[in-house]
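S.K.: requesting a structural model of the entry that follows:
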Amino acid sequence: MNQLRCLIIDDKPLAIDILADHAGKIPFLQLVGTTTNPIEGLQMVREQNIDLVFLDIQMPELTGLQFIKIAGKQCKIILTTAYAEYALDGYEHDVVDYLLKPIPFERFYRAAEKALHVIVPGSRAATPVVPQAEPSPEFLFIKTEHRIQKVDLKDIRFIEGLQNYIAITTSNGKILSLQTLKKLEEQLPDKEFVRVHKSFIVALRHISSIERGRINIGDQMLPVGDRYRDRFYRMVEKI
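M.R.: Below you'll find the model as predicted:
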């Protein structure tokens, strides 16, 4: 079987771990390396005969789109990002595929298979054995100022980012934690919680109504940011 030598570039180590785990399940992908530094990634492309790069877009020092311009046609690219608005830019640069985080294994496999057909025309990939999804967690442990608090996910109504800490509004009150909204977002099941604004994550189960770009949860009205609007409404339509 033809193998594609691939590289993962993302400034988030957790994102790299997830993609590397996906790549390790696919027989026709040979993961040559990973890096959080896109400049180091360029050097690896030039020196290690890389066929395919899984590339984040928003990175310090060098963005994914800048990386593509410099790398030219040395390798094929699959973009991985949390932001849908870059899709058109990606396809204008002739990327193989565009994956929105969080990326499920099945979607990752389809993108890799597409890359295989592009790089090695006429090749056929074996049917993957799709692993059974792990059950979603039912609770989280949240570190507060004085203790570690167990929080049932079903009780979380929404989460607000407040500079260096977050406020978790639950059915039983509010919990403050010294962590970032982004860090907590990575721990939440993406089928139950959705980022709707740079400062808010909401629990879909607790939404009472949506009106004029605002979400009603209990007695709170929360805004929907332009960046997050399309993904939020797509999730609502699937329910």
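S.K.: from now on I want contacts and neighbour counts done on CA atoms only, so please keep to that.
M.R.: Will do.
S.K.: relative to M221, how far out is the spatially most central residue of the chain?
M.R.: By CA atoms, centre = their mean, the chain has its centre lying nearest to K101, at 2.1 Å. For K101, the distance to M221 (CA to CA, to the nearest Å) stands at 26 Å.
S.K.: same check, this time on V118
M.R.: Taking CA to CA as the measure, V118 and M221 are separated by 47 Å.
S.K.: could you do G161 as well?
M.R.: 16 Å.
S.K.: could you check which of those two is surrounded by more residues?
M.R.: Applying other CA atoms under 10 Å to G161 and M221 shows that G161 carries more neighbours, namely 20 against 15.
S.K.: correct me, but that one touches A167?
M.R.: Yes: counting by CA atoms under 8 Å, G161 touches A167, with 6.5 Å between them.
S.K.: please compute how far the longest helix anywhere in the chain lies from its chain's middle.
M.R.: Of all the segments assigned as helix in the chain under DSSP state H, the longest by residue count is helix 105-119. Helix 105-119 has its C-alpha centroid displaced from the chain centroid by 17 Å (CA atoms, centre = their mean, to the nearest Å).
S.K.: let's see this one next to it:
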Amino acid sequence: MIRCIAIDDEPLALDIIENYISKLPELKLEGRYTNPLEALDVLNKNTVDLLFLDIQMSELSGIQLLKALPNPPVVIFTTAYQKYALEGYELDVADYLLKPIPFERFLKAVNKVKDLLSLQRNTTDQNPLKDYIFVKSDYQLVKINLDDIIYIEGLKDYVKIFAGTKPIFAHQNMKSIESKLTNDFLRIHKSYIISLKKIEAVQKNMVRIAGLELPVGEMYKEQLFKIINENS
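M.R.: Predicted structure coming up:
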């Protein structure tokens, strides 16, 4: 069962989404909201799988609401304005539905979400000794081998994963990506997680990795040097 919330400041638009959801037994509508601030409070206190989110709303835009969520669910944008498609792409939403929304197009978007959620759940259920993770990037789940990861940088609404020749941008926060990693990784700063295997040198306030000098935050020093001393 996919638990859904729909947010749109137009009640008629919500009626259409609710009607479409009722036709699909795998979807369950947990709530519908015309007030995005009320919906934001609900989302911060409860977990859902899928959010149908209008973009242009009076009190808070859908884009602003999505950026305010520290660990957002899968999102399908619904809007009457095609100009927002690019920003939706940059926010890594699952799909973008242009109003008026045909049921066939709605169904296609839901099927895409089902595939994403299925893959996410399979990844979560893996053995803790996993050697890879999946991250959501550019409308897809990308597999990354843990041994390829050099370090991860936090960038407000994204993390930037340096693995291989090209960095990967994933729409999630540092706490979320950190929970997926093994003990071979360590957070050394509010903005950096490193692979312990890739460390080249360590100083009091710096770690050199892949030829780069990354800062070590005060609150992370003790754990870092404990690991270093245990292996000296």
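S.K.: what lines up with the residue nearest to the centre of the first structure in the second structure?
M.R.: Taking TM-score structural alignment, the alignment pairs K101 of the first structure with K99 from the second structure.
S.K.: find the nearest non-adjacent residue to its match, please.
M.R.: Excluding the flanking residues, the one nearest K99 of the second structure by CA to CA, 6 or more residues apart in numbering is A80, at 4.7 Å.
S.K.: in this structure that neighbour contacts P100, no?
M.R.: Yes: between A80 of the second structure and P100 a contact is recorded at 7.2 Å, counting by CA under 8 Å.
S.K.: these two: who's more crowded?
M.R.: In this view A80 of the second structure and P100 are compared by other CA under 10 Å, and A80 has more residues nearby, 14 against 11.
S.K.: residue contacts, that one?
M.R.: Residues touching A80 of the second structure, when contacts are defined by CA atoms under 8 Å, 6 or more residues apart in numbering, comprise 98-100.
S.K.: cool, A23 of the first structure as well?
M.R.: For A23 of the first structure, the contacting residues are 29-31, taking CA under 8 Å, 6+ apart as the criterion.
S.K.: of those, which is the most crowded?
M.R.: With neighbours set by other CA under 10 Å, the maximum within the contacts of A23 of the first structure is found at L29, which has 21 neighbours.
S.K.: run a quick neighbour tally on the corresponding residue of the second structure for G41 of the first structure.
M.R.: In the second structure, the position corresponding to G41 of the first structure is occupied by A39, as judged by TM-score structural alignment. For A39 of the second structure, the count of nearby residues is 19 (other CA under 10 Å).
S.K.: what are the ranges of the helices in the second structure?
M.R.: Under the criterion DSSP H, the second structure contains helices at 11-22, 36-45, 62-68, 85-90, 103-124, 174-180, 218-230.
S.K.: give the aligned range of the last one in the first structure.
M.R.: Mapped onto the first structure with TM-score structural alignment as the criterion, helix 218-230 of the second structure occupies no residues.
S.K.: now the shortest one
M.R.: Residues 87-92 of the first structure are where helix 85-90 of the second structure aligns, taking TM-score structural alignment as the criterion.
S.K.: and the contacts of that stretch?
M.R.: Residues outside stretch 87-92 of the first structure that contact it (CA under 8 Å, 6+ apart) are 65, 79, 97-98.
S.K.: please apply the same query to stretch 46-56 of the second structure.
M.R.: Contacts for stretch 46-56 of the second structure (CA under 8 Å, 6+ apart): 2-9, 61-63, 73-79, 84, 113, 117.
S.K.: and A163 of the second structure, what pairs with it in the first structure?
M.R.: The criterion is TM-score structural alignment: under it, A163 of the second structure has no aligned partner in the first structure.
S.K.: wait, A163 of the second structure touches I150, no?
M.R.: Yes: in this structure A163 of the second structure lies within contact range of I150 using CA under 8 Å: 5.8 Å.
S.K.: who has more neighbours, those two?
M.R.: Remark: of A163 of the second structure and I150, I150 carries more neighbours, 20 against 17, as counted by other CA under 10 Å.
S.K.: distance of that one from L51 of the second structure?
M.R.: Separation of I150 of the second structure from L51 of the second structure (CA to CA): 33 Å.
S.K.: cool, R208 of the second structure as well?
M.R.: Distance of R208 of the second structure to L51 of the second structure, given as CA to CA: 41 Å.
S.K.: what's the answer for I21 of the second structure, then?
M.R.: Using CA to CA, one obtains 12 Å as the distance from I21 of the second structure to L51 of the second structure.
S.K.: same question, L212 of the second structure
M.R.: In this structure, L212 of the second structure and L51 of the second structure are separated by 39 Å, where distance is defined by CA to CA.
S.K.: who has more neighbours, those two?
M.R.: Higher neighbour count among L212 of the second structure and L51: L51, with 22 against 10, using other CA under 10 Å.
S.K.: would you mind finding the match for that one in the first structure?
M.R.: Structural alignment (TM-score structural alignment) places L51 of the second structure against V53 in the first structure.
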